[in-house]
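In: Return atomic coordinates for the entry below.
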Amino acid sequence: MSSLSLDVQISLEDARWKKVVNEPIESFLQTYIVAALSHPDIVLQIPKNLEVSVVLTNDDDIRELNRDYRGKDKPTNVLSFPQEVDLSTMKHLDACVLLGDIVLSIDTIQHEIMQQQKLMHHHLAHLIVHSTLHLIGYDHETDSDAELMESLEVDILHHHNIPNPYESDSSYMV
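Out: Model (predicted):
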């Protein structure tokens, strides 16, 4: 999948996102979206020209989306909205294919890293990988699906020197 071309469209809805990681947020997002899409165990035939939309927002905005699309009237850390297209039929297209949208809330994520004593870089990378896998059809509705998805996440993060987020490992913690 080295020929993957990814266009990440970012909508910055909350200025606090500008200083979340020690590199431009665009580069950070691109790194972990590509890592998820190019993992060798991803068996889907993915088109070579892809677009992912990322909305960087806050609890007020994500709460509305969570309520309207999931029936849960509360904020959450991340939401994924896949495009619901058959990617295998588009694998030979040269045109750019929109995978879907990822929406991240700065408020909930900052609360989680403080409460769980995690590093922002690690936690955000995990959420990006997790939500990208949702965009290509992975879910955690059953135990076996959850195990598969978590295994992929852990392996992808490991290749970027980020420890297993599902374990209480001091190297993932602050």
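In: C-alpha only now, for contacts and for neighbours.
Out: Fine.
In: element containing the residue most central in space within the chain?
Out: In the chain, the C-alpha nearest the mean C-alpha coordinate belongs to residue 128, at 2.2 Å (CA atoms, centre = their mean). Assessed by DSSP states H and E, residue 128 sits inside helix 120-135.
In: another one to check against the first:
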Amino acid sequence: MPVEVMIEDDRWGVVGIAALADRAADVTLAHLGLASAAWEISLLACDDARIATLNADFRGKPTPTNVLSWPAEDLSPDMPGDMPLPPEPDEDGFLGDIAIAYDICAREAAEAGRPLADHVTHLTVHAVLHLLGYDHIRDPDATLMEATEVAILGKLGVPDPY
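Out: Predicted coordinates for the structure are as follows:
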């Protein structure tokens, strides 16, 4: 199991966050040619208040956000639009931490008219890609990341969110 889930908000039981996160991570890693059994990810399933605190502490933004990620190592490419570096296997195979907030995810899914499970699957794929060095700050990187997300989501049966 690549994702160790810590549930702080019981509402996450509605979508089965642990199984959903495992499946999203498995498919993301497989899509990128990585054996999921060799890697581990930690996911905190929390609420808006908790993620706002984390966002303030780590990004200086005291507001809630849908998902945050903390890669174990910087795999980002030097050149915009290039593929990130592959992770180097080590003893524990830890890729990093993710936090996801129920309130804002449920609100975003409702506003977009999408099932909550689909939205959370998308955000989990998105966060795992961040752990693997993908980003969307520079336009060429965003193009690569979004195309990769859409391909993975297609394998998961989730429609293109873009």
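In: returning to that earlier point: quick check: the equivalent of the residue nearest to the centre of the first structure over in the second structure vs residue 65 of the second structure, distance?
Out: Under the alignment by TM-score structural alignment, residue 128 of the first structure pairs with residue 124 in the second structure. Distance, residue 124 of the second structure to residue 65 of the second structure, using CA to CA, to the nearest Å: 13 Å.
In: pretty sure residue 121 of the second structure is in contact with residue 24, am I right?
Out: Yes: if you go by CA atoms under 8 Å, residue 121 of the second structure and residue 24 touch, sitting 6.0 Å apart.
In: where exactly do the strands run in the first structure?
Out: 5-12, 49-57, 78-82, 97-105 (DSSP state E).
In: Using CSV, please lay out the ones you listed together with distance to residue 159 of the first structure and mean neighbour count.
Out: Output for these, formatted as CSV (distance: least, CA to CA, whole Å; neighbours: other CA atoms under 10 Å):
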stretch, distance to residue 159 of the first structure, mean neighbour count
strand 5-12, 19, 15
strand 49-57, 22, 20
strand 78-82, 22, 20
strand 97-105, 22, 22
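In: is it possible to export these to TSV including distance to residue 161 of the first structure?
Out: Compiled in TSV, the strands of the first structure are given as follows (distance: least, CA to CA, whole Å):
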stretch	distance to residue 161 of the first structure
strand 5-12	22
strand 49-57	24
strand 78-82	22
strand 97-105	22
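In: just so I know, which of the ones you listed lies nearest residue 137 of the first structure?
Out: Closest to residue 137 of the first structure of the strands of the first structure, according to CA to CA: strand 78-82, at 7.8 Å.
In: All set now, cheers.
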